[in-house]
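Chemist: Quick one: sequence plus predicted model below, questions after.
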Amino acid sequence: MNEVIEELCRRSGGVVTRRQALQMVPRWVLDDAVRAGRLRRVLPGVYVTAELIDDNHSGMSSIQSLAPQLRRRAVLAHADGRVAFSHTTALNLWGLRQQPTDEALHLTVPIGVGFRSQAGLTVHHRTAFAVGPPQVVVRGEAPVTRLEASLVESWPLLSAADRPAPLIRAVNDRWTNADRVSATLDELPRLTDRAAMRTLPECGPALRPSGRTDRL
């Protein structure tokens, strides 16, 4: 592979965009690397060095065949500041739950952003959502939805057995409290099984509507 492209890949942890590459080399150099199989396209305009792709699982898309951290890096390269990791992927980045490698990454984007779900990626479009404070914070160089939103939005995606642990840990470690979680829950009146979250017995006093002052 061309030395310039190799250096670009090394600097970026194995991920390079077409725009980045064409700033450094002629188009034919990049296209040759792709045709030779040294670079693999995993998302539109995003390539990964072939040795980092796991081809042992047939039926997987290119993005699914990447290790979780590399998959997130490729998504950020493609999204160019337009997305934040959310739901169960955000819980992983908050350190509250290890996301299985075969589970789709969850992303939240503002309405109107042309980013769609595909195998390995689940995209949530939200009105009045902005990829920046206070709705989004940066953890490990990745944009992530705020803690309370991550907890609440993940609730219906987890099994009944897995639901309590992230919330209990976040509260016990004083990362959040009942008022903050309850206020976020109030913002999502149609959340599946929200009543079970309000009455979570493992957390002590139940989560009350945000006007109350009960604490977990």
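Modeler: Okay, I see it.

Chemist: From here on, just use CA atoms for contacts and neighbour counts.
Modeler: Will do.

Chemist: Residue 135 contacts residue 146, correct?
Modeler: Yes: the criterion here is CA atoms under 8 Å, and residue 135 meets it with residue 146 at 5.6 Å.

Chemist: Neighbour count for these two, which is higher?
Modeler: The neighbour count for residue 135 versus residue 146, taken as other CA atoms under 10 Å, is higher for residue 146 (21 against 17).

Chemist: Comparison target, given below:
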Amino acid sequence: MRESIDHLLRTGGGVAAREQCLQVVSRCAFDDEVRRGHLVAIFPRAYARPWDVDQVDVRRRAALVSVGGEAALSHLTGLGMWELPAPAPAPLHVTAYNPRHPRGVPGELVVHRTLLPLDARTIDGLAVVRPEVAAVMSWPLLCGSDQRAPLLEGNRRRLLSPARAAALAEKMVYLKGIKQLRELLGLLLAGCESELELWGYTDVFNVPGLDDAQRQTVLRVGNRNYRIDVGYEAEKLAVELDGRAYHASPQQWERDIARDLALATIGWQTVRLSHHRLTHDVEGCRRDVLAVRAARRLLAS
């Protein structure tokens, strides 16, 4: 009897539905296993051996088994599966289309219904919603920079498409904070890739004389492409927003110097603004860039 259940659990990644167990053992034998504590219900109808119930992957599988039907890990759980920033610990989230058992468990399992067939992907043998869906649907569950982090990280890693996320957000009329989400996606589509670039776009370069910049312009030097944060093509002026995370090491300084020299060979001057200046001296940053633009125009005349 136990061998039959063990085989079933092995083939199911440590989890088996109650109805599956009853196909290999009698109801009396199954109830005896549960009564003795040899089988434990992680979630309704989803059983595992007691020594496996705290394993993260087993609990994820149990969530899908418990909900049944066409279901996929979603929301914050989906973000975690795509290795995107998500708070932990958190209840497991499952989105289900035509679920058989759409009942959650308070504090442990949240079940979301959808009227549309799921467009899921498989990660480690588990169905997971697309990263755009996980990020958009997680928006009202987070706040502040935690809301933006999954979209920024997914965009930076080219894991998700801002255009696809924006198309999904257009349908989410009643999603809490939808206006702010759409504004963020608009900035991502404009080329912003970090919190610092968002700050520059919305709070530094959003004034007359600076708001005509091109975002994330790609310049080719020889056989290499260089992407610049903020570009003014008429003056051939590149403004780089140097965040602490990516420009702090000596190796990165050397790469920045080599990059600036390469751009200089095609006539582009680079101005670098530090994280500290951008966040503590906005007016000074504006004055400096405006002054350099004016000087470049004067030299070109």
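Modeler: That came through fine. Note that this is a predicted model, so its numbers are computed, not measured.

Chemist: can you pull out the strands in the stretch 51-200 of the second structure?
Modeler: Listed in chain order, the strands of the stretch 51-200 of the second structure (DSSP state E, counting those that start in this stretch) span 70-73, 92-97, 109-114, 120-123, 126-129.

Chemist: and those strands, which is most packed in?
Modeler: Of the strands of the stretch 51-200 of the second structure, the one with the most neighbours on average (mean count of other CA atoms under 10 Å) is strand 70-73, at a mean of 27.

Chemist: hmm, back to that, how about the strands of the stretch 51-200 of the second structure in CSV, adding distance to residue 296 of the second structure?
Modeler: Output for these, formatted as CSV (distance: least, CA to CA, whole Å):
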stretch, distance to residue 296 of the second structure
strand 70-73, 54
strand 92-97, 54
strand 109-114, 56
strand 120-123, 51
strand 126-129, 49
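
Chemist: Any idea how many residues pack against residue 190 of the first structure?
Modeler: Per other CA under 10 Å, the neighbour tally for residue 190 of the first structure reads 9.

Chemist: In the second structure, what sits opposite it in the alignment?
Modeler: Correspondence of residue 190 of the first structure to the second structure, assessed by TM-score structural alignment: residue 174.

Chemist: ok, now residue 28 of the first structure?
Modeler: In the second structure, residue 28 of the first structure lands on residue 28 (TM-score structural alignment).

Chemist: how close does that match get to residue 42 of the second structure?
Modeler: 20 Å (CA to CA, to the nearest Å).

Chemist: if you count what's nearby, which of those two comes out ahead?
Modeler: residue 42 (23 against 9).

Chemist: so how far is residue 52 of the first structure from the counterpart of that one in the first structure?
Modeler: Aligned by TM-score structural alignment, residue 42 of the second structure pairs with residue 42 of the first structure. Distance from residue 42 of the first structure to residue 52 of the first structure, counting by CA to CA: 11 Å.

Chemist: where do the helices sit along the first structure?
Modeler: Ranges of helices in the first structure, per DSSP state H, are 3-11, 18-22, 27-35, 68-79, 87-93, 147-154, 164-172, 178-186, 194-198.

Chemist: Give me the mean distance between the last one and the second structure.
Modeler: Comparison of helix 194-198 of the first structure with the second structure after fitting gives an average deviation of 2.5 Å (mean CA distance after the TM-score superposition for the first structure).
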